[in-house]
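Colleague: Predicted structure and sequence below. I'll ask about it afterward.
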Amino acid sequence: MKFLNRDDAGQKLLEKLQFLKDEKNVIILGLPRGGVVVAKKIAENLKLPLDIIITRKIGFPQNEELAIGAVDDEGNYIINEFITKIYSLSENYIQAKIRREALEAKRRLKEYRKNKKTLNLKNKIAVLIDDGIATGFTMKAAINSCLKKNAAKIIIASPVIAKQNLDLLAPLVDKVIYVIAPEEMHSISQYYKEFEQTTDEKVEKILNW
């Protein structure tokens, strides 16, 4: 199965999230950039507030697309210690990447949220939405961020999620909602016919703050 684009993926995911109509204090949280496009479809149709959680992937030295961890805008991070030990990645490299990506997350948060008040998740149901979950690191970092912000419940939702990560993420949250969960997943883009890069400008336009 392939989604036409992120709008189509959001529409199909929306069908799985109708139960949110019966919940109170729900907030939709898109993970920039692509996740915000999907989240917009959900928030608009369910008439729920839309906000963002920003996490940044920590990439492998020779291949930035291969995640070895992730960090949020406050510097909270997770690292795959198994990978770092196998490839003898230095602590200096890891800490430097954490600092750099945390600063970039903070920059984007300031750029996207403008003068909007600090995100408050206390006693709220946080619904984390991305356009796909491959390694799961950025989503795990987003879950940790929601926990630190005292969310009452955490739901993660994505059009496509790797089966192995579905099994790993499910115990960390209250619900995992998805459309497809392939056994093997090499990239998120392989499940989209159109998967153009989402720009900062598009994210800002969607948020319209």
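Modeller: Received it, and whenever you're ready, just let me know what you need.

Colleague: contacts and neighbour counts: CA atoms only from here.
Modeller: Will do.

Colleague: So the residue of the chain most remote from its centre, which state does it fall into?
Modeller: Here the centre of the chain is the reference, and by Cα atoms, centre = their mean the most remote residue is Ser88, at 27.9 Å. Following DSSP: H, G, I helix; E, B strand; the rest coil, we place Ser88 in the coil state.

Colleague: Going along the chain, name the helices of the protein.
Modeller: In the chain, the segments counted as helices under DSSP state H are 6-14, 34-46, 81-86, 91-113, 137-148, 163-169, 200-207.

Colleague: Let's have those in JSON lines, adding distance to Asn63 and mean neighbour count.
Modeller: Formatted as JSON lines, the entries for the helices of the chain read as follows, by distance: least, Cα to Cα, whole Å; neighbours: other Cα atoms under 10 Å:
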{"stretch": "helix 6-14", "distance to Asn63": "25", "mean neighbour count": "22"}
{"stretch": "helix 34-46", "distance to Asn63": "20", "mean neighbour count": "23"}
{"stretch": "helix 81-86", "distance to Asn63": "13", "mean neighbour count": "12"}
{"stretch": "helix 91-113", "distance to Asn63": "13", "mean neighbour count": "17"}
{"stretch": "helix 137-148", "distance to Asn63": "16", "mean neighbour count": "22"}
{"stretch": "helix 163-169", "distance to Asn63": "21", "mean neighbour count": "15"}
{"stretch": "helix 200-207", "distance to Asn63": "23", "mean neighbour count": "15"}
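
Colleague: another one to put next to it:
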Amino acid sequence: MFRREPPLFANRTEAGRLLARPVQALGLRDPVVYALPRGGVPVAVEVAAALGAPLDLVLVRKLGAPGQPELAIGAVAEGVGTEPVLNAEIVAATGASEAYIAAARDREMAEIARRRARYMSGRAAVDPKGRTAVVIDDGLATGATARAALHALRRRGAARIVLAVPVAAAEALAAMQGEADEMVCLVKTKLFSGIGAFYRDFHQLSDAEVIAALASPEPPAQGRRVPRPGGRTG
């Protein structure tokens, strides 16, 4: 269910409303929506509201290479016993040792715990065991963080996993085949110039914006109507 003519989303909220329609069409049983913060949160708020599903976070942190913190050797997601998802080629090329990776993992897991406490204000995490986990981000560039999130939810017992994004690089989607039980994407592109190119407003969200979005009222049990691509609700 891909559209090749890329629309220009006004912002993440509009992208979420449009993404909600094909996700609703899947007829998911007992879904839980998990946002990848920060950018995935406003998208996920709309999908959760449309599904009438609880909204939670799946927190992921990349592991930077030795001496090159911006170069990811992999990523780690929250959860007891969660192991890093590593890029073996980059690990080998950068000489990252097992000790280095273990220390980086511990450091990022501490940051994940700090962010959950800040964003969720003490609210308990939603258990995905036996349920359908719908993982939402504002776009998929390489898929590294999304892959770590999917692995973490699978370990936590999710019965089915759906990855849903407004826009993604075709190569990233191809690489994610088999990671999720189903993928939903509105825009698939080969000439990927960055997620932000598909949004009029793609500002970096602040912690305060994330907290405010997550503090919005719980969605109604039957979900809500979402706009058709032309802007009308249906």
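Modeller: All right, it came through fine. All values reported here derive from a predicted model rather than from experimental measurement.

Colleague: related to what we said a few turns ago, adding distance to Ile54 of structure 1 as columns, could you present the helices of structure 1 in CSV?
Modeller: Formatted as CSV, the entries for the helices of structure 1 read as follows, by distance: least, Cα to Cα, whole Å:
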stretch, distance to Ile54 of structure 1
helix 6-14, 19
helix 34-46, 10
helix 81-86, 22
helix 91-113, 6
helix 137-148, 7
helix 163-169, 18
helix 200-207, 12
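
Colleague: corresponding residue for Ala213 of structure 2 in structure 1?
Modeller: Taking TM-score structural alignment for the superposition, Ala213 of structure 2 sits opposite Ile206 in structure 1.

Colleague: now Gly157 of structure 2
Modeller: Counting by TM-score structural alignment, Gly157 of structure 2 lines up with Asn150 in structure 1.

Colleague: Look up how far Tyr192 of structure 1 lies from its match.
Modeller: Relative to Tyr192 of structure 1, Asn150 of structure 1 is positioned 34 Å away (criterion: Cα to Cα, to the nearest Å).

Colleague: what angle do the top strand by length along structure 1 and helix 91-113 make?
Modeller: Secondary structure assigned by DSSP state E gives strand 63-72 as the longest strand of structure 1. Put simply, strand 63-72 of structure 1 runs at 70 degrees to helix 91-113, going by axes from the mean of the first three to the mean of the last three Cα atoms, to 10 degrees.

Colleague: List the superposition-based mean deviation of strand 63-72 of structure 1 with respect to structure 2.
Modeller: Average distance between strand 63-72 of structure 1 and its aligned residues in structure 2, after superposition and using mean Cα distance after the TM-score superposition for structure 1, equals 2.7 Å.

Colleague: residues making contact with that strand?
Modeller: 54-60, 77-80, 83-84, 98, 101-102, 105-106, 135, 137-138, 141-142, 145 (Cα atoms under 8 Å, 6 or more residues apart in numbering).

Colleague: at 7 Å what do you get?
Modeller: 54-60, 77-80, 83, 98, 101-102, 105, 135, 137-138, 141 (Cα atoms under 7 Å, 6 or more residues apart in numbering).

Colleague: One more: stretch 89-97 of structure 2?
Modeller: Under the criterion Cα under 7 Å, 6+ apart, residues 65-66, 73 lie in contact with stretch 89-97 of structure 2.

Colleague: still on that earlier bit, translate the residue farthest from the centre of structure 1 into the numbering of structure 2.
Modeller: When the two structures are superposed using TM-score structural alignment, Ser88 of structure 1 falls opposite Gly95 in structure 2.

Colleague: What's the separation between its match and Arg160 of structure 2?
Modeller: Note on Gly95 of structure 2: its distance to Arg160 of structure 2, by Cα to Cα, is 36 Å.
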